[in-house]
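> A predicted structure for the sequence below; I have some questions about it.
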Amino acid sequence: MITEGETTTSYPLSPRNRVKRLHERGSYDKATIHGLLDASMLCHVSYVVDGQPYCTPTFFWREENNLYWHGSSASRMLRNQSDGQRACLTVAHLDSLVLARCGFNHSADYRAVMAFGTAYLVTDAAEKERALVAMVDRFFPDRTATLRQSTVQEIKATSVIAMEIEQASAKIRSKGVADDDEDYELPIYAERIPVRTVLGAPEPCPRLLDGVERPASLRGYSEGRLLEDALRDAHFAHYAGG
């Protein structure tokens, strides 16, 4: 059932996820939110344990309206989300530094997402096995099939958390320098400094056996490409646009 403020192409809107400051920068459509999530690998997950807030950085991935992340079975985050914990997962892309003509108007261009839901420990063996494959293949399509199989102990030591996105919002600033009109008459230098995360040249392990070549499946991770483009393409390749 579609809830108030929700459409088939957007997440429901409520005070929890509504962008309050500079609300014109907010977006709730799934295409925008999913695109920003799929272009990232590192997130921050916030939750509360016994009244104490925590925020944990971790790798994550998306499958339709569900988010997954993993970690050590001994971690505080995973231990306290095993029975269902309210959580907020965020990602952010920094696009530029903005130097204006007054301190108040100094800013940054960015794209960010906040996703809300109830996180739970994946205990079903089949779902966990599939998720552990996706944990690698979502970023490096088809790689798991070429690897040594994980041992029972390695699988036991790794936990997977899932969270259906109940609500989410994106917030985007892309305006560059935005001074007050009268400040443009001041003899003060202002500029926008673009920021990009670009892949460097691959550095093969020095202990590679003779004859082991870099697989063609990694060609998307080539020197000079934007990381977000490589991650987004890998997501599409693994999920066929899902």
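Nice, thanks for sending it over.
> make it CA atoms for all contacts and neighbour counts henceforth
Will do.
> pretty sure residue 117 is touching residue 84, no?
No: counting by Cα atoms under 8 Å, residue 117 does not reach residue 84; the two are 9.6 Å apart.
> The two: which has the busier surroundings?
residue 117 (20 against 15; other Cα atoms under 10 Å).
> So what touches stretch 215-235?
Contacts to stretch 215-235, defined as Cα atoms under 8 Å, 6 or more residues apart in numbering, come from residues 35, 38-41, 138-143, 196-202, 241.
> Mind listing what's buried along stretch 40-60?
For stretch 40-60, the neighbour count (16 or more other Cα atoms under 10 Å) marks 40, 41, 42, 43, 44, 45, 46, 47, 55, 60 as buried.
> all helices of the protein, in order?
30-38, 76-79, 125-137, 152-156, 227-239 (DSSP state H).
> A further structure is provided below for comparison with the first:
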Amino acid sequence: MLSNSARTTIKKSAHKARTDTEILHQIIDESLIAHIAITEESGPVVIPMLAWRVGEKVYVHGANNSRLMRNLGKGNMTCLTFTLFDGWVLARSAFHHSAHYRSAVVFGQFEQIEQRNEKDQLLNHFIEQIAPGRCEDIRLSNNKELDATMLLAISLSEASVKVSSNEVADDDADLDVRAWAGFIPYKTVVGPLKASSTLDEGIEEPDYSPAYAKRWAEL
């Protein structure tokens, strides 16, 4: 069950709110992109970042000299948003056109992961999440690379979720309008793999499709 705080209470379209932690996890795991808010002297800034989940925490990484990482590394309050667009809703009236989507908002403060071994494991976890088994084939990060990278974690203890998947919401008075009504589904397709131009001949193509289930492209 998700937290229930003043910031996570959904007031607009409250019927779209979801409280199941599993839905929150699914949105984060499928999106892997967080839009993160910081406030600077010049004003607010929202920056998209790669983000991944391990248990009840979300992780982001970047260079030590990144303005975003420096800001978040100080423990400043922030907000992360994740959005998955699932399609358009076409109604009989212009007013009721809408969209299907799944979104999550996470509130809190980041903390730094300082210990090299833990940092290495968490960064490798992200690689394994997007390409299972890859860490067995590649050169892993060395100490210099790990020391140049800042890794931050934020708890999922304060989060909200909205899911829009409703039927076309035409007014009764518009049901006689002779216009097609329905949905334009929108799906993200992953793959197939495309080899680098620098790849040596004879290297077998790996299979990363298990990480993406039905989203993996069918040849």
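The structure has been received and is ready for your questions. Just so you know, these numbers come straight off a predicted model, no measurement behind them.
> Serialize the helices of the first structure to a markdown table and add fields for distance to residue 218 of the first structure and mean neighbour count.
Output for the helices of the first structure, formatted as a markdown table (distance: least, Cα to Cα, whole Å; neighbours: other Cα atoms under 10 Å):
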| stretch | distance to residue 218 of the first structure | mean neighbour count |
| --- | --- | --- |
| helix 30-38 | 17 | 19 |
| helix 76-79 | 31 | 18 |
| helix 125-137 | 11 | 16 |
| helix 152-156 | 25 | 10 |
| helix 227-239 | 9 | 20 |
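> and of those, who's closest to residue 96 of the first structure?
For residue 96 of the first structure, the closest of the helices of the first structure is helix 227-239, at 15.0 Å, according to Cα to Cα.
> which ones are touching the counterpart of residue 94 of the first structure in the second structure?
Using TM-score structural alignment, the partner of residue 94 of the first structure in the second structure is residue 85. For residue 85 of the second structure, the contacting residues are 99, 100, 101, 102, 186, by Cα under 8 Å, 6+ apart.
> Now do residue 85 of the second structure against residue 166 of the second structure, distance only.
14 Å (Cα to Cα, to the nearest Å).
> residues shared between the contacts of the two?
Joint contacts of residue 85 of the second structure and residue 166 (Cα under 8 Å, 6+ apart) are residue 100.
> Residue in the second structure paired with residue 68 of the first structure?
In the second structure, residue 68 of the first structure lands on residue 59 (TM-score structural alignment).
> now its match: how far from residue 24 of the second structure?
Taken as Cα to Cα, the span from residue 59 of the second structure to residue 24 of the second structure is 15 Å.
> Which stretch of the first structure lines up against stretch 132-151 of the second structure?
Going by TM-score structural alignment: stretch 132-151 of the second structure matches residues 141-160.
> Which positions within that stretch qualify as buried?
141, 142, 143, 144, 158, 159, 160.
> Turn those residues into CSV, columns for distance to residue 73 of the first structure.
Formatted as CSV, these follow (distance: Cα to Cα, whole Å):
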residue, distance to residue 73 of the first structure
141, 25
142, 26
143, 24
144, 21
158, 5
159, 5
160, 9
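> Let me know the closest of these to residue 89 of the first structure.
Nearest to residue 89 of the first structure among those, with distances taken as Cα to Cα, is residue 160, at 14.8 Å.
> What are the boundaries of the strands in the first structure?
Secondary structure of the first structure (DSSP state E): strands located at 26-27, 42-49, 52-63, 66-72, 85-99, 107-121, 158-164, 167-173, 191-194.
> do you know which of the ones you listed lies nearest residue 237 of the first structure?
It's strand 52-63; of these, that one is closest to residue 237 of the first structure (Cα to Cα) at 12.8 Å.
> mean deviation (superposed) between the closest one and the second structure, please.
Once fitted to the second structure, strand 52-63 of the first structure is off its aligned match by 1.1 Å on average (mean Cα distance after the TM-score superposition for the first structure).
> follow-up on the earlier one: in TSV: the strands of the first structure, plus distance to residue 18 of the first structure.
Output for those, formatted as TSV (distance: least, Cα to Cα, whole Å):
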stretch	distance to residue 18 of the first structure
strand 26-27	8
strand 42-49	18
strand 52-63	21
strand 66-72	20
strand 85-99	14
strand 107-121	10
strand 158-164	18
strand 167-173	7
strand 191-194	28
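> nearest to residue 132 of the first structure, of these?
Of the strands of the first structure, nearest to residue 132 of the first structure by Cα to Cα is strand 158-164, at 7.7 Å.
> Can you give the contact residues for that closest one?
Taking Cα under 8 Å, 6+ apart as the rule, strand 158-164 of the first structure contacts 65-73, 78, 81-82, 117-122, 128, 131-132.
> The helices of the first structure: which one's closest to residue 165 of the first structure?
That would be helix 30-38 among those, by Cα to Cα, at 10.4 Å.
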